[in-house]
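In: okay, here's the prediction I keep looking at, along with the sequence it came from:
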Amino acid sequence: MQRLQSYLDSHGIANWPHIKTHKIPAIAQMQIAAGAAGITCQKIGEVEIMAQAGLRNIFLPYNIIGEAKLNRLMELAQQIEISVTADSAFVVDGLAQAAQQHQVTMPVLVEFDTGLARCGVQTPQQAADLAYRIDRQSNLVFDGLMTYPLNERTDSFVQQTRAILEKDRVSVRRVSVGGTPQMWQAHEHPVVTEYRAGMYIYGDRYTLKSGAMKLEEVAFSVITTVVSRPTPDRGILDGGSKTFSSDLVGLDGYGLILEYPQARIYSFSEEHGHFDFSDCLEKPEIGERLTVIPNHCCSVTNLFNEIVAVRDGVVETIWPVAARGAVQ
């Protein structure tokens, strides 16, 4: 936590950590205490829970659509500082109407696509056109540009968009980018003003593969038990897809077993993890407890009610995952 905060501070980049990884208000408060400018949430349900816990500056980079969700968003805007994103006129017009009805002013960033092929406008001209549309609304404020992930296309897109907007004296105040794997390269992109990372708080097997974290820095693991050894080279863990999710994220197998790094978790049932240890010199026994670093910590967090915080083998606290399942 402190390492990323110090890095971003040293380069004048605001830290907006993504709480969808941990979903725990106490950790979000720790991130703010460490120096974060605010927090990032992915769904309104997460924002509501974090706001109830006292978080007061929240970024929600998502297209909010529909009367019910817009009403919830505007009620939050009357209580806390919140900004959102949009990538179409449909989203902007909905935000504008709701903001006017609730008599609030809503900062809106334009989301642009740098190649993920998810949400986001496709060209700088489209970004500028949407920024103009936001700027014309009496209850909206064009607040900048947002993308995920940070990559080699980011700077050029921002620079071209900014050049169009500057002709009409429309400024790009914020450039929000994200991605734990790319976080240590943020300073190489001069257009970036703020950074959103989520997985950095825990780390996982995907983060290890990216090189963003080392094994000794990973804080997130699942303790499992060998419940069966049907064959000499196959074992069954008491954790399956309902424990680890089914995320591969481009990796081979479903997790790293620290005690048997050559073993491979190759398949899941809902409550069973199937692992092969034919490449291991020593073989695990039934009843043995194994420590597994999952592929993707964000998905795993959302499957548990509690996270146990352990330091030097001693349980220091147990955090309820307050925003678990808050995806509405």
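Out: Nice, thanks for sending it over. Residues are numbered from 1 along each chain as shown.

In: contacts and neighbour counts: CA atoms only from here.
Out: OK.

In: quick one, strands of the stretch 51-200 of the chain?
Out: Using DSSP state E, counting those that start in this stretch, the strands of the stretch 51-200 of the chain run over 57-60, 81-86, 106-111, 140-146, 174-178, 194-196.

In: tabulate those in a markdown table, adding columns for distance to residue 235 and mean neighbour count.
Out: Converted to a markdown table, those look like this (distance: least, CA to CA, whole Å; neighbours: other CA atoms under 10 Å):
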| stretch | distance to residue 235 | mean neighbour count |
| --- | --- | --- |
| strand 57-60 | 43 | 22 |
| strand 81-86 | 47 | 23 |
| strand 106-111 | 46 | 26 |
| strand 140-146 | 45 | 24 |
| strand 174-178 | 38 | 23 |
| strand 194-196 | 39 | 24 |
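
In: possible to save those as TSV with distance to residue 134?
Out: Listed next are the strands of the stretch 51-200 of the chain as TSV, based on distance: least, CA to CA, whole Å:
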stretch	distance to residue 134
strand 57-60	17
strand 81-86	9
strand 106-111	7
strand 140-146	6
strand 174-178	15
strand 194-196	21
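
In: wait, which of the ones you listed is closest to residue 231?
Out: strand 174-178 (44.7 Å; CA to CA).

In: and that closest one, what does it pack against?
Out: strand 140-146, strand 194-196 (3 or more CA pairs under 8 Å, 6 or more residues apart in numbering; DSSP states H and E).

In: make TSV out of these and add distance to residue 300.
Out: Converted to TSV, these look like this (distance: least, CA to CA, whole Å):
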stretch	distance to residue 300
strand 140-146	26
strand 194-196	20
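
In: so which of the strands of the stretch 51-200 of the chain comes closest to residue 32?
Out: Distance to residue 32, taken as CA to CA, is lowest for strand 57-60 among these, at 9.7 Å.

In: packing partners of the helix or strand encompassing residue 27?
Out: Element membership for residue 27, per DSSP states H and E: helix 25-33. Helices and strands touching helix 25-33, as assessed by 3+ CA pairs under 8 Å, 6+ apart, are absent.

In: got another one to weigh against that:
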Amino acid sequence: MSFARIPIPFLTCRSLAWSTAKRTATTTPCEVRIVEVGPRDGLQNEPKLLPAATKIELINRLSGTGLKTIEATSFVSAKWVPQMGDNAEVLRGISKVRGISYPVLTPNIKGFESALAAGAEEVAVFGAASDAFSLKNVNATAAQAIERFRPVLKAAKENGVRVRGYVSTIVGCPYEGAIAPSAVVKVVEALYEMGCYEISLGDTIGVGTPGSMRRMLDEVTRAVPAKDLAVHCHDTYGQALSNILVSLDYGIRVVDASVSGLGGCPYARGASGNAATEDVVYMLHGMGLQTSVDLDKLIQVGRYICTELGRPSESKVNRAWKGPQ
């Protein structure tokens, strides 16, 4: 099936007001949903281990900023990801706010069962477009990793739990180099057909440029509608915001971001964290787009967690901010 892209010459709210097919009733072309991944994707790649109480406080503060989706933790083995060893304590300890989703990462059925027992209502599974990256990450090829998700999707459906999918290394891999868009399409289509309601496209090592993003999105959006896609851009080469702008051109209206740019990638030397949520929100608001996020409050949360980590914020907006402009 083909889903045609409608090119737009100027990325403003007015120019984004065109309609993409079957857009969800709660989202308009001028709205962008931010998926805050700092508490999971960010903290799991920070060298300093924080206590559960600090993680709970971080999520609770993020809940007060207007964010609608906050990835809370990951139900993976503490042996491999010690930063997430307190996953159940964190998920049970946060003050859940009506209208906010708190998804958790579950790499296999064991992780799903643990997450369900801790009260998870949404989970995420992750695959890679690169076999080499997948083997280093989960000791399985891309195709083998996807097969492991089938029991998770089945159990999730039986328990009324929504599942989000991640696809990493969408344009580049630290082991294979450039990734063919066709390889990304295979994984995206598999996750979509298995029942993932949304699929996040991750530039895991931050090597993407507007050119490589366009080449990838040209093919992916022919296979899956843009309304069911998100982007997850790391900022290693300073291209994250540019790549997010490209995704808006294709009708994508969901963006993953990490408060103050927390995180990185343990399997990719030198990879920096996700696009900083503060920077993404500032850019989107400057374009006249709606996010529901209070930037002042978000900046204060970024400063809080960076103080707890003993590190500076990677957000340029956070460093420069002096108040509403």
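Out: Cool, the structure landed. Note that this is a predicted model, so its numbers are computed, not measured.

In: now the TM-score, please.
Out: Put the two chains on top of each other and the TM-score (TM-score structural alignment, normalised by the length of the second structure) is 0.48; 205 aligned residues with a CA RMSD of 4.6 Å.

In: sorry, back to before: wait, which of the strands of the stretch 51-200 of the first structure is closest to residue 7 of the first structure?
Out: For the strands of the stretch 51-200 of the first structure, proximity to residue 7 of the first structure was assessed by CA to CA; strand 194-196 is nearest, at 11.1 Å.

In: looking at the second structure, which helix is longest?
Out: The longest helix of the second structure (DSSP state H) is helix 142-158.

In: ok, then the element right after the helix holding residue 27 of the first structure?
Out: Following helix 25-33 of the first structure in sequence order, the next helix or strand is strand 39-40 (DSSP H and E).

In: so what secondary structure elements neighbour that next one?
Out: strand 57-60.

In: still on that earlier bit, now the longest helix of the second structure: buried residues?
Out: By 16 or more other CA atoms under 10 Å, the buried positions in helix 142-158 of the second structure come out as 142, 143, 145, 146, 147, 148, 149, 150, 152, 153, 155, 156.

In: distance of residue 243 of the first structure from residue 30 of the first structure?
Out: 26 Å (CA to CA, to the nearest Å).

In: which one's more surrounded, the two?
Out: residue 243 (22 against 13; other CA atoms under 10 Å).

In: and that one, helix, strand or coil?
Out: Put simply, residue 243 of the first structure is helix when judged by DSSP: H, G, I helix; E, B strand; the rest coil.

In: same question, residue 242 of the second structure
Out: Under three-state DSSP, residue 242 of the second structure falls in the helix class.

In: that one is in contact with residue 210, isn't it?
Out: Yes. Proximity of residue 242 of the second structure to residue 210 meets the contact threshold set by CA atoms under 8 Å, at 6.3 Å.

In: excluding sequence neighbours, find me the nearest residue to residue 215 of the second structure.
Out: Among residues not flanking residue 215 of the second structure along the chain, residue 181 sits closest, at 6.9 Å (CA to CA, 6 or more residues apart in numbering).

In: ok, the one you found - how many residues close by?
Out: Residue 181 of the second structure: 20 surrounding residues under other CA under 10 Å.

In: quick check: it touching residue 220?
Out: Yes. Contact criterion CA under 8 Å: residue 181 of the second structure and residue 220 qualify, at 7.4 Å.

In: how many other residues sit next to residue 124 of the second structure?
Out: Neighbour count for residue 124 of the second structure, taken as other CA under 10 Å: 24.

In: roughly how far does it sit from residue 211 of the second structure?
Out: According to CA to CA, residue 124 of the second structure stands 28 Å off from residue 211 of the second structure.

In: cool, and residue 201 of the second structure?
Out: Distance, residue 201 of the second structure to residue 211 of the second structure, using CA to CA: 15 Å.

In: mind naming the longest strand for the first structure?
Out: strand 222-231 (DSSP state E).

In: could you point out which element follows it?
Out: Later in the chain than strand 222-231 of the first structure, the nearest helix or strand by DSSP H and E is strand 234-237.

In: show me what that next one packs onto, helices and strands only.
Out: So strand 234-237 of the first structure, by 3+ CA pairs under 8 Å, 6+ apart, packs with strand 222-231, strand 273-276.

In: mind redoing it with 10 Å?
Out: strand 222-231, strand 264-268, strand 273-276 (3 or more CA pairs under 10 Å, 6 or more residues apart in numbering; DSSP states H and E).

In: between those strands, which one is nearest to residue 310 of the first structure?
Out: Closest approach to residue 310 of the first structure among those (CA to CA): strand 222-231, 12.1 Å.

In: buried sites along the closest one?
Out: 222, 224, 225, 226, 227, 228, 229.

In: make CSV out of those residues and add distance to residue 89 of the first structure.
Out: Shown next, in CSV, are those (distance: CA to CA, whole Å):
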residue, distance to residue 89 of the first structure
222, 44
224, 49
225, 52
226, 54
227, 55
228, 56
229, 58
